[in-house]
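Visitor: what shape does this take:
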Amino acid sequence: MIDYEQLIDKWIADDVKYKKGDWRIGKKLLPEQRETLGRYSRNCRRNRKHSFKTIYNTINVLHRLSLSIQKPYEEMTAHELEDYLLSRKISDSALNTEKMIVQTFFKYIYSTDYKPEPVKWIKCKTEPRKYTSDDVLTIEEIDLMISKCKSTRDKTLVAMFYDTGGRIGELIENSNYGDLKQDNRGMYIRVRGKTGERPIRLKDSVVYLNDYLDDHPSKKPSDPLFVSNDVKRLSTRQAYRIVKNAARDAKIEKNVFPHLFRHTKITHMAPLVSDQILKKQFGWKPSSRMTENYVHVSEDMQDRAICEAYGIKITEEEDVKNELRTIKCNNCQTVNPYSYAKCSNCKLFLHQDDNQLVETPEEITRKSVIQVLDEFGISATELKIMAYQKAKQKKLKAQQEDEEEYFKYGGGNMDDYKWMEKMNEEGNF
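Guide: Predicted structure coming up:
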């Protein structure tokens, strides 16, 4: 789990590593700025109105502002703040968030509930982005995205984004292997979010999750649930890329991103449960009005609800269930994801008579390799890690050999070395 409290202290202490070429390299907070930011950070933590992640994002925004306008906050003018904020090359929603952060911060500095002079000009839009029923994903689109994923981890991630309707921070940054639980009703996961900890019952993603857990490189409860190829916690940026790539490969023209699965799941669940259950399930306070922003009722949903109220029966063809597609193996009765060609349990073909298909030499070799790996207790993920480490060692060895050849010719320019080698081959030396 990311320690945001520690990261906050690092920002205030200027103990931050920037990417190469970042304009902030070499810049430091003024002593007055550092003192004020530290005091504001402690005040935010003491009041406990926001999560550590929110406070971290706030300090991040103010740190950037402080390095751009290097003078005590009380001396900053409205003109300087306006120039800075208008120069930010970010989306309208992100800019609106930064304006609110700066406005609140200057109210704190001037100890007032009203907007002080430097931020009087700021106008924040409180209207959230409006989504329609056409923006949310269909079950068919989600199934197609899962089928285009190239690994069990990616399939599971996409399935769980929909199944849980969770925020990206809850699933990626805060979820560990030990947060998955089993009871007599099935599997659920305990997530930690803005409103604390809550359980989320799993259904559609379980068939994918079981396969992924078999390949998981670690079974320690404290280890991340979703890991990258180098066995570190998967980053939110990597999760975004996985979702974007799956949507692209599935040729979905909508703007697909992790949070859209939350909109989709809440829209699908809204007709089935009460408003208070919905708020509890998705991590909102009982008094929250967030359902207004997340429930996107289509004309079909409206008409079906009215028909049910009037006692008009819905035919089986019309009764579309919002569930990810699965297929049961005819041989062992195991429920598998519909996109699987073979049963995850008995390895027989799912979508056609396996007797009509002849295994290729490649398939026979693959089975033999898997059998040997199983005998030695090596998972597919562990094999990938070993291959990655081997490739890394091979690359380092090649670099060392190049350096040895390089010094053979007096440590000259590598291009000179290659030119001399070519001339030697042609007999010109």
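Visitor: contacts, neighbours, all on C-alpha from now
Guide: Noted.
Visitor: would you map the helices across the stretch 1-150 of the chain?
Guide: Using DSSP state H, counting those that start in this stretch, the helices of the stretch 1-150 of the chain run over residues 4-12, 31-47, 52-68, 78-86, 92-109, 139-148.
Visitor: make JSON lines out of these and add distance to residue 120.
Guide: Listed next are the helices of the stretch 1-150 of the chain as JSON lines, based on distance: least, Cα to Cα, whole Å:
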{"stretch": "helix 4-12", "distance to residue 120": "26"}
{"stretch": "helix 31-47", "distance to residue 120": "20"}
{"stretch": "helix 52-68", "distance to residue 120": "17"}
{"stretch": "helix 78-86", "distance to residue 120": "8"}
{"stretch": "helix 92-109", "distance to residue 120": "8"}
{"stretch": "helix 139-148", "distance to residue 120": "46"}
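Visitor: out of those helices, flag the one nearest residue 328.
Guide: Evaluated over the helices of the stretch 1-150 of the chain, closeness to residue 328 peaks at helix 139-148, with 16.1 Å, by Cα to Cα.
Visitor: return the distance of the very next helix or strand once past that closest one from the chain's centre.
Guide: Beyond helix 139-148 in the direction of the C-terminus, DSSP states H and E gives the next helix or strand as helix 152-164. Its chain's C-alpha centre and that of helix 152-164 lie 11 Å apart, by Cα atoms, centre = their mean, to the nearest Å.
Visitor: just want the angle from helix 152-164 to helix 139-148.
Guide: 160 degrees (axes from the mean of the first three to the mean of the last three Cα atoms, to 10 degrees).
Visitor: for comparison, sequence B:
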Amino acid sequence: MTIQILDRSIALKHLVIGGSRFIGIKFYPDKVIQAMIKSLPGIGWSNFFQMAVLPNNPTNLQEIFDRFKGVAWVNTQYFFLNRPVNHGEVNLSVDDFRKRKPKQGRRYCPEEFYLKLEIRKYSLNTARIYISMFENFMNYYSKEEDLMRLSEMEVKKYMQHLVNQGKSDSYLNQALNAIKFYYEVVKEMPNRFYDIERPIKREPLPKVLGKNEVLAMIKVTHNLKHRCIISLLYSAGLRRAELLNLIPADIESERMMIRVRGGKGGKDRYTLLGRQVLDDLRDYYKKAQPKQYLFEGANGGRYSPTSIMKIVRRAALKAGIAKRVTPHMLRHSFATHLLESGTDLRYIQVLLGHNSSRTTEIYTHVANTNLLGIKNPLDLD
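Guide: Reported below is the predicted structural model:
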């Protein structure tokens, strides 16, 4: 059997010209490709995009595939939606946003925006951010403005407006993600705004605590529930949302493991369960007898993220720690201390639930493992 290797290729992209949707065809100069593109019915050229263009409809799309089959590879990575769906067990509902009382002169996200968030099971936190960010974008323009007619230039002007307001890099990225979500996921036009610049990605080192500082925080926390929360954040390397999502059955005492359900990206994983933490958890469970979640509010239901933050900060102050401590610093400290004790980076990656080892490798920059053996020049004889 002979395998045919195509050395010619074209790339399809989503374009909007004069408010209408077009298929952009990008290609490198080639007499065969040029002749075939010119023969496509209804073909045109966009000087602005420097691409051949066809009205975006199923007939024209199929015509492209039929014409170039066996002649050139049709690259559709910028054209078809190809994003993973969150497979988490918790179904998202954004009914609270749907039921908001309308304010005069303010636009709200369309129903299709809400539906796509729910169907793809985005986390509630991500949904809140996307809704808020996209509504800010919508209301930057007049109520009569057709969002589908906005070009890359309009989006860039809005991003420049945010920069001039002094918004952080994180805010800018979230705003652009929300805008791209509407056009590329809701309207199914992937990478329509592929040429919009993002802020240069900064890579600050994670802030960590010393082990004695963490132990001091646990020691000064006399409330059993609060002590269990701080201990779990540190000893299991949990994110705050993962801690709040725990149910009693996730504590697998026989295996000394904790099952983390629906972590970042909807992934499940297992992490460590400490012996001292287990003893405290057993005492806490007998006294609190939570009905659904391991940690619940006064009236039942999942404990609030704000309460977790307050517990951690209060413990840090009582322990005499001057720096501003957050729940995520305990997770960073977990990873760093494991690395310093000689745990293989690959195991730490699994415990943290990182997709890439590159994400975990950042802890090598804060761990003192290789630095302690270096003699300070002031101490040299």
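Visitor: hang on, the earlier thing: comparing the helices of the stretch 1-150 of the first structure, which comes out most buried?
Guide: Neighbour counts (mean count of other Cα atoms under 10 Å) averaged over each of those peak at helix 139-148, with a mean of 20.
Visitor: in the second structure, what stretch matches it?
Guide: Using TM-score structural alignment, helix 139-148 of the first structure corresponds to residues 211-220 of the second structure.
Visitor: distance from the matching stretch to the first structure after superposition?
Guide: In the superposition with the first structure, the aligned residues lie an average of 1.7 Å away from stretch 211-220 of the second structure, counting by mean Cα distance after the TM-score superposition for the first structure.
Visitor: quick one: contacts of that stretch?
Guide: 227, 230-231, 234, 315-316, 318-319, 321, 330, 333, 337 (Cα atoms under 8 Å, 6 or more residues apart in numbering).
Visitor: closest to residue 293 of the first structure out of the helices of the stretch 1-150 of the first structure?
Guide: Residue 293 of the first structure sits nearest to helix 92-109 of all the helices of the stretch 1-150 of the first structure, at 15.0 Å, using Cα to Cα.
Visitor: tell me what the closest one is packed against?
Guide: Applying 3 or more Cα pairs under 8 Å, 6 or more residues apart in numbering; DSSP states H and E, we find helix 92-109 of the first structure packed against helix 52-68, helix 78-86.
Visitor: by how many degrees do that helix and helix 52-68 diverge?
Guide: Using the same axes, to 10 degrees: helix 92-109 of the first structure against helix 52-68 is 80 degrees.
Visitor: re earlier: going by neighbour count, which of the contacts of stretch 211-220 of the second structure comes out on top?
Guide: residue 330 (29 neighbours; other Cα atoms under 10 Å).
Visitor: map that one onto the first structure.
Guide: Per TM-score structural alignment, residue 330 of the second structure is aligned with residue 261.
Visitor: before we move on, the earlier item: could you identify the most distant pair in the contacts of stretch 211-220 of the second structure?
Guide: Maximum distance among those (Cα to Cα): 22.3 Å, for 318 and 337.
Visitor: one step back: and of the helices of the stretch 1-150 of the first structure, who's closest to residue 386 of the first structure?
Guide: Per Cα to Cα, nearest to residue 386 of the first structure of these: helix 139-148, 25.6 Å.
Visitor: and that closest one, how far out from the chain middle?
Guide: The answer for helix 139-148 of the first structure is 18 Å, by Cα atoms, centre = their mean.
Visitor: thinking again about what came up before, nearest to residue 326 of the first structure, of the helices of the stretch 1-150 of the first structure?
Guide: Using Cα to Cα, those put helix 139-148 closest to residue 326 of the first structure, at 9.6 Å.
Visitor: can you tell me how far the match of residue 330 of the second structure is from residue 282 of the first structure?
Guide: Relative to residue 282 of the first structure, residue 261 of the first structure is positioned 12 Å away (Cα to Cα, to the nearest Å).
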